[in-house]
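**Q** next comes the sequence, and after it the predicted model I'd like to discuss.
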Amino acid sequence: MECFSLPPEIWLHIHRLAAPPSLLMTAHSEEFRFLSSQNPFDAFSSQDLLSFVLVSRSWNNLARELLYENIAVPLQAGRCDTLRSALEHGAADLVRSIRLTANRADQNTAILALCPRVQVVCQPDADRMTRLFSQSPAISLPTFEFLKHVYWTESIMTSELLRLLLAAAPNIEHLFLQPPSYLGLPEEDALTLPALPHLRRLEFPGFIEHPGVQLLDLNQLTRLNCASRLEFPPLPALETLNLTGPHQGIDLSLLFARCPRLRELTYDVWSSVIAPSPNHPPHAALDELRLHSSVTADVYNWRPIKEHFNIFVSPMFPHVRRLVLEGAWTEIVHDRRFTPFRDGLYARGCRLEFPEGVVLGRT
């Protein structure tokens, strides 16, 4: 590997340890004092040799940190035993993220139990060719005070470990759950989650009313991705909401009332919406509104397009700074029937654009 391919922060770290003002070099200067003698090394100063020793040690420490900072639980039992041995001899404190196996709950639990300082845990999905092992050892997990992010494929094989992990992680801020593509989902009562009072971001493919999330403390939640019937509990801190898939009867007045700090909203163009009522207090301006088309937009079916954009240009709808059109919208925005909506949005100070940043000007 050429030296120039290394990230600059590694060179800065090495230079910091090897340079004369380094506290580390000063602390160890007595240990590596160069004793002058009649040999070919007389041409080198003690400072040069000291720097060389420190750089060598720094390389070794960096290699060890890079090796164990992000680990994956091996599928092979022998390699897993080797990893466990290294973790038991001090490497566990270096682990910041763990990618678990899709089929070995026993190995996943054993490795997690050795890494209390982990910050990110990922449970991948299993495919049809994965050989499954359902046994889970009776190992108690430590408290994961530093664990903030969990990406988890929920299945009958992984739900128990997820429950144990979240119960031992009081400071979770980001929880991403997705259904399995091959294995079955657990029973609804097995999906019950702890309160997680520090949760800031939740990505959940099911409905927010699902029994599995009823006990979550959502008062601090700032970002939510879900497929919901919009029977929301009050979400006082929510700023970003992404509704996946089409829905029927999105009551915008109810939505804005339950989410008073909402600033970014994303939903599907094929969803039906109920316009804000003048009897409800107006909502604050939206920084961004994303209208997604999950299928190719039909230029001959203008009913949902008219329904949405008539609401957007209405004075009852909050002011929107950016309206982003995701999907196949090119033919629609250049259709003459779209011109009144385009002009109406710009009259309200809304910038119309595509996800790649192409801004649509006035007609």
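**A** Arrived safely, thanks for sending.

**Q** please make it C-alpha for all contacts and neighbour counts, starting now.
**A** Will do.

**Q** so how far is stretch 119-133 from its chain's centroid?
**A** Computed by Cα atoms, centre = their mean, to the nearest Å, the chain-centroid distance of stretch 119-133 equals 18 Å.

**Q** secondary structure element for residue 68, which one?
**A** helix 46-69 (DSSP states H and E).

**Q** C-terminal to that helix, what's the next element?
**A** Tracing the chain C-terminally past helix 46-69 and defining elements by DSSP H and E, one meets strand 70-72 next.

**Q** can you list contacts of that following strand?
**A** Around strand 70-72, the neighbours that count as contacts under Cα atoms under 8 Å, 6 or more residues apart in numbering are 95-101.

**Q** please apply the same query to stretch 208-228.
**A** Taking Cα under 8 Å, 6+ apart as the rule, stretch 208-228 contacts 188-207, 229-232, 234-245, 247.

**Q** and if you look at stretch 293-306?
**A** Contacts of stretch 293-306 (Cα under 8 Å, 6+ apart): 245, 268-272, 326-329, 331-332.

**Q** included below, for side-by-side comparison, is a second structure:
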Amino acid sequence: MSTSSSSQLPAELWLYIQALATADYSPVVLANAEWFQYQPPVDPFSQIRHFWRDARSFSLVNTHWNALATDLLYSCVSIDGNEQHFDRLLEILRRGSEYTVANRVRAIRLSSRRFDWNRTILALCSASVQVVLLPDVERFPDLRAVVMNVPKEPLEGAGVFAALTHIFWTETQTSAGLLGRLLSAAPNLRGMYLTDSGTALERGTDPIANLPSALPSLRNLTLGTLDRLSLQSILAVDCFRRITTLTCHPNWLTLLPTLPALHTLRLFGSRTTIDFRVLFEICPVVEEISLDVWNRFVRPDPQTMKPGHELQLIRLHSAVTVVRDWSNIQEFFGMLVAPGFPVVQRVVLHNAWYRVIHDLNFGPVREMLSGSPSEVRIEFPEGSLL
């Protein structure tokens, strides 16, 4: 492609085309995407190498595209433990009048160790960053030597993060205090994923520090593997009455406050009990539920159910291909068609259901469904009916 032909369109349009071509790998797009997997997504940077690869390939087309692709390339940056890499990144972000390159950064993957570097990059990009990820610490003890203490004011001089809409955060001992200050400076935050470190030695022994009293704009919350202190910290924040989408383990249901605006509830975890009495009590207007069939189920109390309450969708997951105990499946579908359970418009079977439905032991379930006055539509993700 020649420079003259590529410059016939406005630069903004070419940049938009390049962004569309890399959308499948973009952390900004992945952070906003709807996911139906059994486990919740934890890393919008999971495809970042593909994103950078494609952005670099655009830069090789011609001089005009090189400038545009550079903007795309530095829209998503990662802070690792390499000092030479950090110095180079910092130099590039400071280029231009009023840090032009830094103001184009949309997503940042923070370092799990170098919080001095994190503070510097966050301060530079505070006006533009939309997605922030703090991953879990690397499992190499020798890296503890380069941990930089979090200062008392880790975001001093950063101002307000007006564009920040999504945070994916792993709380550790070394990150203590930073999340609260970041949340306090993000008035437009819409989505947050929060979990504790998977490394026992890195988990904090205190509640999450400095959390704001309220998160008025938060609508989508995912609670990963949290200890009781961390969970109590987030439960004390005034945000749950405005949450519309919640992802959590079934065990948290009994600890949650009432969720009057919740429309979508995604439960991950198996071999436990899902109490629909509690579920419908704290989620009075829920319309969509996602859960694993390999749980025990407690039926709701018809006398406490809201009259006319309907569920638009239940996403039913199964990761088991060899079934020896059919009681979970029979218990769930029996509850589904029982008097007093809300009318369900659709049930979508995710994962390894094809082997289950063709097993002879599934026959009684088919008969139970066909003999029920309920007209629930049971289908697969691609749309084919059971």
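**A** Received the coordinates, thanks. Nothing here was measured: the structure is a model prediction, and the numbers come from that model.

**Q** report the TM-score for the pair.
**A** The pair, once superposed, lands on a TM-score of 0.76 when counted by TM-score structural alignment, normalised by the length of structure 1; 317 aligned residues with a Cα RMSD of 3.1 Å.

**Q** for ChimeraX, write the selection for the buried entries among the contacts of stretch 208-228 of structure 1.
**A** The ChimeraX command for the buried members of the contacts of stretch 208-228 of structure 1 (criterion: 16 or more other Cα atoms under 10 Å) is given here:
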select :191,192,193,194,195,196,197,198,199,200,201,202,203,204,205,206,207,229,230,235,236,237,238,239,240,241,242,243,244,245,247
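
**Q** which of the contacts of stretch 208-228 of structure 1 fall within strands?
**A** Applying DSSP state E to the contacts of stretch 208-228 of structure 1, the entries found in strands are 201-204, 240-243.

**Q** got JSON lines for those, with distance to residue 18 of structure 1 too?
**A** Shown next, in JSON lines, are these (distance: Cα to Cα, whole Å):
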{"residue": "201", "distance to residue 18 of structure 1": "42"}
{"residue": "202", "distance to residue 18 of structure 1": "44"}
{"residue": "203", "distance to residue 18 of structure 1": "45"}
{"residue": "204", "distance to residue 18 of structure 1": "48"}
{"residue": "240", "distance to residue 18 of structure 1": "46"}
{"residue": "241", "distance to residue 18 of structure 1": "49"}
{"residue": "242", "distance to residue 18 of structure 1": "49"}
{"residue": "243", "distance to residue 18 of structure 1": "53"}
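
**Q** out of these, who's nearest residue 3 of structure 1?
**A** When those are compared for distance to residue 3 of structure 1 (Cα to Cα), residue 201 wins out at 39.4 Å.

**Q** alignment lookup: that closest one to structure 2.
**A** In structure 2, the residue matched to residue 201 of structure 1 (TM-score structural alignment) is residue 220.

**Q** equivalent analysis for residue 288 of structure 1, please.
**A** Residue 288 of structure 1 maps onto residue 313 in structure 2, with residues paired by TM-score structural alignment.

**Q** and that match, how far from residue 49 of structure 2?
**A** Residue 313 of structure 2 is 35 Å from residue 49 of structure 2, where distance means Cα to Cα, to the nearest Å.

**Q** please apply the same query to residue 331 of structure 2.
**A** For residue 331 of structure 2, the distance to residue 49 of structure 2 (Cα to Cα) stands at 44 Å.

**Q** got the residue ranges for the strands in the stretch 251-386 of structure 2?
**A** For the stretch 251-386 of structure 2, the strands defined by DSSP state E, counting those that start in this stretch occupy 264-267, 273-275, 288-292, 296-298, 310-318, 343-351, 377-379.

**Q** could you give the number of residues near the counterpart of residue 309 of structure 1 in structure 2?
**A** Matched to structure 2 by TM-score structural alignment, residue 309 of structure 1 sits across from residue 333. Look at residue 333 of structure 2: counted by other Cα atoms under 10 Å, it has 15 neighbours.

**Q** please report how far the residue nearest to residue 333 of structure 2 when sequence neighbours are not counted lies from residue 92 of structure 2.
**A** Excluding the flanking residues, the one nearest residue 333 of structure 2 by Cα to Cα, 6 or more residues apart in numbering is residue 365, at 7.1 Å. Look at residue 365 of structure 2 and residue 92 of structure 2: by Cα to Cα, they are 62 Å apart.

**Q** circling back: more neighbours: which of residue 313 and residue 49 of structure 2?
**A** Neighbours of residue 313 of structure 2 and residue 49, each counted by other Cα under 10 Å, are more numerous for residue 313; the result is 21 against 12.

**Q** that one contacts residue 342, correct?
**A** No - applying Cα atoms under 8 Å as the test, residue 313 of structure 2 and residue 342 come out as separate, 11.2 Å apart.

**Q** flag every buried residue along the helix holding residue 68 of structure 1.
**A** For helix 46-69 of structure 1, a neighbour-count test (16+ other Cα under 10 Å) marks 46-47, 50-51, 54-55, 58, 65, 68-69 as buried.

**Q** tell me which strands and helices that helix is in contact with?
**A** helix 8-18 (3 or more Cα pairs under 8 Å, 6 or more residues apart in numbering; DSSP states H and E).

**Q** after the helix it packs on, which helix or strand is next?
**A** Following helix 8-18 of structure 1 in sequence order, the next helix or strand is helix 23-27 (DSSP H and E).

**Q** which other helices and strands contact that next one?
**A** For helix 23-27 of structure 1, the packing partners by 3+ Cα pairs under 8 Å, 6+ apart come out as helix 8-18.

**Q** so the helix it packs on versus helix 46-69, what angle?
**A** Here helix 8-18 of structure 1 runs at an angle of 140 degrees relative to helix 46-69 (axes from the mean of the first three to the mean of the last three Cα atoms, to 10 degrees).

**Q** thank you, goodbye.
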